[in-house]
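Trainee: show me the folded form of this:
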Amino acid sequence: MRRVLVWHRADLRTADNAALAAAAADDAVHPVPAFVFDPRYYGPDSLACDARRQFVHESVRDLRRQYRDRGGDLALLHGDPRERLRTLLDEGAVDGIHVNRDVTARRGRERDQRLGEWDAVRFFADDGIVRPDERAPDGTVRVDTRDDWQDQCEAYFEADPHPRPDDLPSNPLDSDVTVEAVADRYDVDPAKRAVPEGGTVAANERLSWFRENVADYPAVVSPPAAAEDGTSRLSPYLAAGCLSVRQVYRAVQDGPDCRGKSMVESRLFWNRHYAQKLADWPGWTERSVNPVFRGFRREEHDPELVAAWREGRTGFPMVDAAMRALVETGFLNFRMRAMVASFFTYVLREWWKRGADFMYHHLIDADPAINYTQWQSQAGLVGVHPIRVYDPAKQVREYDPDGAFVREYVPELAPLPDEHLPRPAKAPLAVQAECGVEVGEDYPYPVVDFEARADRAREEMARLHDRATEAIDEVPRIRRRASLSRRGRGSDERDRETGGGQTRLDEF
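Mentor: As a prediction, this is how the structure comes out:
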C-alpha cells in the first residue's frame, strides 16, 4: 500500500478537502496527513502578526483533533517544507504527496512551481479557479480566463462538497514538534483582543449563527460598529481553510430567502473573483497592475504622516478609529478598509504597497488575493474606473452617526457631542472647554488639508487616465492581468464591491 502524505496548508479541515478525500477513497493508499511549520512564517520578513499565528495554531490543533476522532493523526513537522517533503520522499517514508492547490504569490508560488516538477506530487484544484498553463514571462496568463470562469465557478459552488472520511488508519509518520513548542520558539505572544478562536468547530458555530441571522446582514455590513459583531466574521476561517468557500455557500442556501442571503452569495463569488485575479497575475502583491502607475508615489514618502496613519492620530476620527481597530483587533469591515486605503494613497499621497503590507500584517483574515487587489483598486492603479476619495467626515455622519465606533476606539473624543465627531477641529472652543476636550492637546489637528489633497489627487489621476486606458486597451496582457469583470469600464466596479449594489453572476 502506497503511503501518500496529505500536506495541509491553507486547508485546515477534513471536510470538503479534495486531496484528503482522494487519498482516503483509494484502497491502495494509506493517507499520511501532515502540517509543516515553516520558519519563514515567523521570520523578520513575515507579514503575519502574532494573533494570526495563534489563530493558525488553534486551527492546527483542531485539525489534529478531527483526525484523532477518526482513528488517525496529523503529523506536525518543522522546517522548510520543500526540504522536509523531499527528505521524506528520498528516504522512503512516503511514496507520494497530495496537496490542494492554493492561490498565492511571492514565495508560496515559487514553492509550488518547484513542487510541481516532482513526479510524486499531485495537485488538486477544486476551488472554482481557472488556471491556464500558457503564461507570459511576467506570469500573466496568455488566455482570457473570463471565458471559462463563470461556468467553472458556478459549477464549483453547486457541486457536492468532498465527503469527510469516517475512518482513517493510524499515521505512520511521527511528529517532531508540538504547537506549543513552535509558539515558544518564535515567542508568539498575541496582543490583540476580541480575536475569534481558530478551528473548524468554532467556524461551524459561527456559520450556523450567521445562517440564522443572515436577514440582518444588509443593515450591519457597512456601519463599522455593527459589523464587528453582526457580520459573518467567517473570513479568518476561509483564509485559513477551516471552512471552504463552497461550504459557506451551501450553508447559506439553507438559510431564509432574503436580501441578506443574495448579498452573501454575491460576496462569495467576489471572493473567487479576487482569487482569480491573483491566479491570473501574481504581481498584484508587488507592483502596480497598470504599468502607467509603476512606482507611483514610491519616492513621495513622509514617514511622519505614515506613522500618524498607522497609529491612528491623523486628526480624522473615522480614519483613526479604523486604524486603531485594525491594530487592536485584527478586524476591519470592508468599507473602512477601503476608506483608510483611499486616505493613505490619495490624501497622504503615499505608495500603496506600504499601506497594503501594513494592513496585511495586522489582519487576522489576511488573504493576499483580496488585500492587494483591493488596495490597488482603491488606489486607482487599474486606471479604468472613476477614482473614489472617501471623505472621513462623511463616513462618520453616514455610518457612525451616534459615534459608537469613534468613541470606542478614540475615547479621548468621547465627551464631544455627536455633531462634532466628524470634524472635532471645527468644534467651537466653548464646546471643547465644556466637554474637556482640547483639540491640539487631547486629540491632534488634521495632519493635512483633506479637501485640497483630495482635489489634487483627482486632478492628478485625471491627467493619467488616458494613458492608463490606452495601456489597458492596447496591451492584451495588461487587460488579462487586471481580470476586469464583464461589466467593462462603463460602471464603477468598486461601488459593487463595497456594497453599493448587487452583482449578478453573468456580470463577472
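Trainee: C-alpha only now, for contacts and for neighbours.
Mentor: OK.
Trainee: what packs against the longest strand along the chain?
Mentor: Determined from DSSP state E, the single longest strand within the chain is strand 29-37. Counting contacts by 3 or more CA pairs under 8 Å, 6 or more residues apart in numbering; DSSP states H and E, strand 29-37 packs against strand 2-8, helix 18-25, strand 75-78.
Trainee: what's the next secondary structure element after that strand?
Mentor: helix 50-69 (DSSP states H and E).
Trainee: would you mark the buried spots in that following helix?
Mentor: Across helix 50-69, burial judged by 16 or more other CA atoms under 10 Å covers 50-68.
Trainee: do stretch 35-54 as well
Mentor: 35-37, 42, 47-54.
Trainee: ok, now stretch 96-106?
Mentor: 96-105.
Trainee: those in helices, which ones?
Mentor: Among the buried residues of stretch 96-106, no member is found in helices (DSSP state H).
Trainee: nearest to residue 507, of these?
Mentor: Taking CA to CA as the measure, residue 507 lies nearest residue 103 of the buried residues of stretch 96-106, at 22.4 Å.
Trainee: what separation is there between the residue in the chain sticking out farthest from the centre and residue 438?
Mentor: Farthest-out residue of the chain from its mean C-alpha position, per CA atoms, centre = their mean: residue 430, at 44.6 Å. Separation of residue 430 from residue 438 (CA to CA, to the nearest Å): 10 Å.
Trainee: just residue 194 next, same as before
Mentor: Distance, residue 194 to residue 438, by CA to CA: 31 Å.
Trainee: between these two, point out the one with more neighbours.
Mentor: residue 438 (20 against 10; other CA atoms under 10 Å).
Trainee: who are the neighbours in contact with that one?
Mentor: With contacts defined as CA atoms under 8 Å, 6 or more residues apart in numbering, the neighbours of residue 438 are residue 432.
Trainee: to compare against the first, here's another:
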Amino acid sequence: MPYRIHWFKKNLRFQDNEILLKKDNSSSILLYIIEPELWLQKDMSQRQWDFIWESVESLKTDLAKHNLHLNILSGDAAEIFQSLHQKYSFTEVISEQETGIHWTFERDKKLKSLFNNLNVNWIEYPYFGVKRGNHNRDHWAGSIQQIFKKPLINIEKYIDQSEILDFDEHEKPVNFYDKTPCPFRQKGGSHQAHDLLDTFLECRGENYQSEMSSPITAEHSCSRLSPHFAHGTLSLRQAFQLAEKKRFEIQSTNKVFAKSINAFLSRLYWRSHFIQKLEDEPSIELKSFIPLYDDIRDQDEEKLQSWIKGETGIPFIDACMIYLRNHGWINFRMRAMLASFAAYNLWLDWRYYAPPLAALFTDFEPGIHYSQIQMQSGTTGINTIRMYNPYKQSEEQDPDAHFIINNIPSYKNVPKNLLHYPETVTPFEQQLLPSTWKSPIVNVSQSSKKAKDTIYGIRKMIDHKTLAKSVFLKHGSRKSH
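Mentor: I've put the predicted structure just below:
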C-alpha cells in the first residue's frame, strides 16, 4: 500500500485544514519537523518557538482524539524526507503553501528538487487567497472573497487513521539567535485561539475600531489573534465567517460593534494582501522595492541597540519597545511608530533593523513584516510617506503617561510634560530626574526634516517614477473588478 505524508508547517490546527482531507486508501503519515537551523536565523526567536511548541502539542492532542498520530521529527528536512523515503517509499507529500523567510524559501526549493528526483508528488494547498505563479492582481480582491466564504471543511472528509513511525525521539531546539525573555507572551494552541475569538466577538471587540490605536486600550480591544493566524492554529476562513455571522446578528442593534467587526474583517483581507506581496517577490525581504533606496541609510550598532532595548531617551518609544519585549505583541500603530523612528529619526537601514524587530514578535509573519517595514521606511515608492512624531503620539495615545510609567516604573514621579517632551528638560530639571533617566539620543524634529528632504529628493527623480509605476502594477491594492 502506498504512503502519503501530510506535513504540518504553519497550519497547526485540526479544524478546517485541507491537508487532512482523505483522497484515497493510501496510508497516511502525519508529520511535523523541528528544524534547528531555522531558529538560528536573525528574525527567529525562542518566544516564537515556545508558542509554536505549545501549538504543536495542542494539535497532537486534537489529532489523537480522532485516532490520528502526529509524528514529530527533528533535523534537516531534506535528510528526514530522504530517510523516510528509503523506509516507506511514500509517493506524495501534502502541505500548506508557505510564504516564509528566505531560509524557508531556499529549503522548499531544495525539497522540490529532492521530490522530483524521487518521483514524489508534492501538493501544496494555497494559503487563504495567496496565489503562487502568474496571476492577475486586478481580480485578486474578488477571488479572496470567494475563498473566505467557501464552506468550512467537514471533518467527516478527513483521513481516519495514520501511521506511527519507528524513528528516534525528536529533540527540541536549544540554540536561538534571539533569546530575549518574554514573561507575558501569549500561549499557543487552537483552544487558546478559539477562546480569544469567542471573547472578541462576544464583547471585547465592541470598541475595536476606536480603541485599536492606543497601546492602553488595544491590549483588550484587539482580537489578539495575530500569532494564531501566523502559525495557523486558527483558520482565517473560520474567523471570517464567525465574524460575519456576528455582524449580521447585531448590525441593526449595535452599529458601533458592527463597524468594529467591519474593521476586523478588512484586516483579514489585509493579511493575505501583504503576504501576496512576498509571495510575488521574495526578494523584498532583502532588497528595497525601489532599488534607489538600497544604500542611503546607516548600520549604526549603537543606535540599533539603544532602540531595540528601549533606551533611546524618548519615553514613549522606549515604553513601547519594553512592552513589546515583555509581551511579544504591540498594536499596529505603535509598530509603525517604532519602525518609523528607526528608519527616519535614527536613519537605520530597514534591512538592518527589521530582523531583530521581527524576532520580538511572537506573531512574526514575514509577508506582513517586511512589506510593512518597507512602507514605514518609505522604500516602496507607492505609499504615502508617514513619519510618526513620537511626541505627538505620546500625548495623543497616552495623555496621562500611564503607559509610559507602567513600563518604566522609575519614571513615576517625572512630570508628564517631560515624559511627553524630553527634549525640553532644563539643566536644573535634569538634576531632579531619577538616575535611570536617559536623554534623547536624537533630535526628533531635526532628524525628521533631514530624512524628509532625502526621501522626497529621491521621489522627484525620473527613474523613481518609472520604478514606482512598475511596483504598483505588481503589488498595488485594487478593488474587486
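Trainee: the longest strand of structure 1 against structure 2, how far on average?
Mentor: Taking mean CA distance after the TM-score superposition for structure 1, the mean distance separating strand 29-37 of structure 1 from the aligned residues in structure 2 is 1.2 Å.
Trainee: which part of structure 2 matches that strand?
Mentor: Aligned by TM-score structural alignment, strand 29-37 of structure 1 corresponds to residues 26-34 of structure 2.
Trainee: ok, which stretches of the stretch 151-300 of structure 2 are helices?
Mentor: For the stretch 151-300 of structure 2, applying DSSP state H, counting those that start in this stretch gives helices covering 190-202, 208-211, 215-221, 226-231, 236-250, 255-280.
Trainee: so which of these is the most packed in?
Mentor: For the helices of the stretch 151-300 of structure 2, the largest average neighbour count (mean count of other CA atoms under 10 Å) is found in helix 226-231, namely a mean of 24.
Trainee: that one vs structure 1, mean deviation?
Mentor: Counting by mean CA distance after the TM-score superposition for structure 1, helix 226-231 of structure 2 comes out at 0.5 Å.
Trainee: so where is that helix in structure 1?
Mentor: Counting by TM-score structural alignment, helix 226-231 of structure 2 sits on residues 235-240 of structure 1.
Trainee: chain center to the matching stretch, what's the gap?
Mentor: 8 Å (CA atoms, centre = their mean, to the nearest Å).
Trainee: and the buried residues of stretch 35-54 of structure 1, which is closest to residue 231 of structure 1?
Mentor: residue 52 (19.4 Å).
Trainee: how about the closest one, what's its match in structure 2?
Mentor: In structure 2, residue 52 of structure 1 lands on residue 48 (TM-score structural alignment).
Trainee: distance check, its match against residue 437 of structure 2.
Mentor: Applying CA to CA to residue 48 of structure 2 and residue 437 of structure 2 gives a distance of 31 Å.
Trainee: ditto for residue 54 of structure 2
Mentor: Residue 54 of structure 2 is 38 Å from residue 437 of structure 2, where distance means CA to CA.
Trainee: ok, residue 82 of structure 2 next?
Mentor: Remark: distance between residue 82 of structure 2 and residue 437 of structure 2 (CA to CA) = 57 Å.
Trainee: ok, now residue 425 of structure 2?
Mentor: Distance from residue 425 of structure 2 to residue 437 of structure 2, by CA to CA: 11 Å.
Trainee: then residue 395 of structure 2?
Mentor: To residue 437 of structure 2, residue 395 of structure 2 is 19 Å away according to CA to CA.
Trainee: so residue 148 of structure 2 sits against residue 239, correct?
Mentor: No: counting by CA atoms under 8 Å, residue 148 of structure 2 stays clear of residue 239, with 9.2 Å between them.
Trainee: on that earlier part again, how many residues are close by the closest residue to the match of residue 52 of structure 1 other than its chain neighbours?
Mentor: Closest residue in space to residue 48 of structure 2, ignoring its immediate chain neighbours: residue 362 at 4.8 Å, by CA to CA, 6 or more residues apart in numbering. Using other CA under 10 Å, residue 362 of structure 2 has 31 other residues around it.
Trainee: show me what contacts the residue lying closest to residue 129 of structure 1 once chain neighbours are set aside?
Mentor: The shortest distance from residue 129 of structure 1 to any non-neighbouring residue, by CA to CA, 6+ apart, is to residue 276 (5.8 Å). Contacts for residue 276 of structure 1 were tallied using CA under 8 Å, 6+ apart; they are 129-130, 483.
Trainee: switch the cut-off to 10 Å
Mentor: When contacts are counted by CA atoms under 10 Å, 6 or more residues apart in numbering, residue 276 of structure 1 touches 103, 128-131, 145-146, 149, 153, 270, 369, 481-483.
Trainee: repeat for residue 418 of structure 2
Mentor: Shown in contact with residue 418 of structure 2 (CA under 10 Å, 6+ apart): 314-315, 424-426, 429, 433.
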